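Asker: compute the structure for the input listed below.
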Amino acid sequence: MNSIRSLKLWIVSALLVMIPILGYNSYAQVQSEFDQDLQTLLNNLENCNCIYIRNGSEYTALQARQHMELKMKSSRGMISTIPNFIKHIATKSSMTGIPYLIKFKDGKTIESSVWLTDQWEILKKSKLNNQ
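Answerer: Got it, this is the predicted structure:
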């Protein structure tokens, strides 16, 4: 009887140790996937051959990327999904509320949230097709 009780106690103790570790591994995997997706999205922005308009001023795509990376750093890890990144970091000025715009070589201008959401949808479909 004591050996069964000892075995049960050992199993419960092992589970109490393993559950947080397994949970952390799942979180780390999700965070890693988010980081990879974010880098892909920012790479797409940097290479889109467009002008980024923030508060009425024009910036290169590289400057736009750097600005968003700075805003991400300032968010102190509070953003952990691409939709939240688009909504809270890449859509509008946090100071003025003015939407960010992307202007293409042909003169077409759209809100950054629309373009980034489209890019996110393309990335998600690409990931599904590669599974």
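
Asker: every contact and neighbour count from this point should use C-alpha atoms.
Answerer: Will do.

Asker: for this protein, just list every one of the strands.
Answerer: Secondary structure of the chain (DSSP state E): strands at 50-54, 57-60, 101-104, 109-111.

Asker: quick check: buried residues in the third one?
Answerer: Put plainly, it is strand 101-104. Buried residues in strand 101-104, counted by 16 or more other Cα atoms under 10 Å: L101, I102, K103.

Asker: before we go on, could you also do this sequence so I can check it against the first one:
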Amino acid sequence: MKWMLLLTALASLNASADSFKEISHLLNFVKSTDCSYERNGKRHTGAEALGHIKKKYDYFSDDIETAEDFIQYAATKSKMSGKYYLVHCPSQPTVKSQDWLLVELKRYRSSAK
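Answerer: The predicted structure is shown next:
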């Protein structure tokens, strides 16, 4: 019984470490992008968007366990206006930030294998 609890705790720690790495990667991805991040009708650089996303990440930290949670709570849409955040990249169609980050998360996970 004690071994089972220990294994469960270790698995949880490992999942948390993986989630932390994924979230850190996504934060760096936003920070270093050449795309602009639109929030409530105003465009921001990646570095500017990062500041806002980090504030929301800190605010919702108790609800965030996975990279998907991070995207949903901190980087998808305005809690005030309900408007989705958009990403504008050169020579590409505008996309919702949620979709943009989920594609990057999938790419990151594939490269980490």
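
Asker: quick one: TM-score?
Answerer: Superposed pair, TM-score by TM-score structural alignment, normalised by the length of the second structure: 0.87. Supporting alignment: 113 aligned residues with a Cα RMSD of 1.8 Å.

Asker: need the buried residues of strand 101-104 of the first structure in CSV (columns: distance to I79 of the first structure).
Answerer: Listed next are the buried residues of strand 101-104 of the first structure as CSV, based on distance: Cα to Cα, whole Å:
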residue, distance to I79 of the first structure
L101, 21
I102, 22
K103, 26
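
Asker: circling back to that earlier point, so which of the strands of the first structure gets nearest V30 of the first structure?
Answerer: Nearest to V30 of the first structure, of all these, is strand 109-111, at 28.0 Å by Cα to Cα.

Asker: sorry, back to before: P83 of the first structure is nearest to which of the strands of the first structure?
Answerer: Judged by Cα to Cα, the one of those that comes nearest to P83 of the first structure is strand 109-111, at 15.0 Å.

Asker: so what's the spatially most central residue of the second structure up against?
Answerer: Using Cα atoms, centre = their mean, the residue of the second structure that lies closest to the mean C-alpha position is I71, 3.8 Å off. Contacts for I71 of the second structure (Cα atoms under 8 Å, 6 or more residues apart in numbering) come out as Q98, L101, L102.

Asker: tell me the one of those residues nearest S111 of the second structure?
Answerer: Distance to S111 of the second structure across these (Cα to Cα) is lowest for L102, with 14.2 Å.

Asker: from F29 of the second structure, how far off is the closest one?
Answerer: 12 Å (Cα to Cα, to the nearest Å).

Asker: same check, this time on E65 of the second structure
Answerer: E65 of the second structure is 19 Å from F29 of the second structure, by Cα to Cα.

Asker: quick one on the thing from earlier: return the member of the buried residues of strand 101-104 of the first structure nearest to Q63 of the first structure.
Answerer: Distance to Q63 of the first structure, by Cα to Cα, is smallest for I102 among those, at 12.5 Å.

Asker: burial measure for the alignment partner in the second structure of D118 of the first structure, as a count.
Answerer: Correspondence of D118 of the first structure to the second structure, assessed by TM-score structural alignment: V103. Neighbourhood size, V103 of the second structure [other Cα atoms under 10 Å]: 11.
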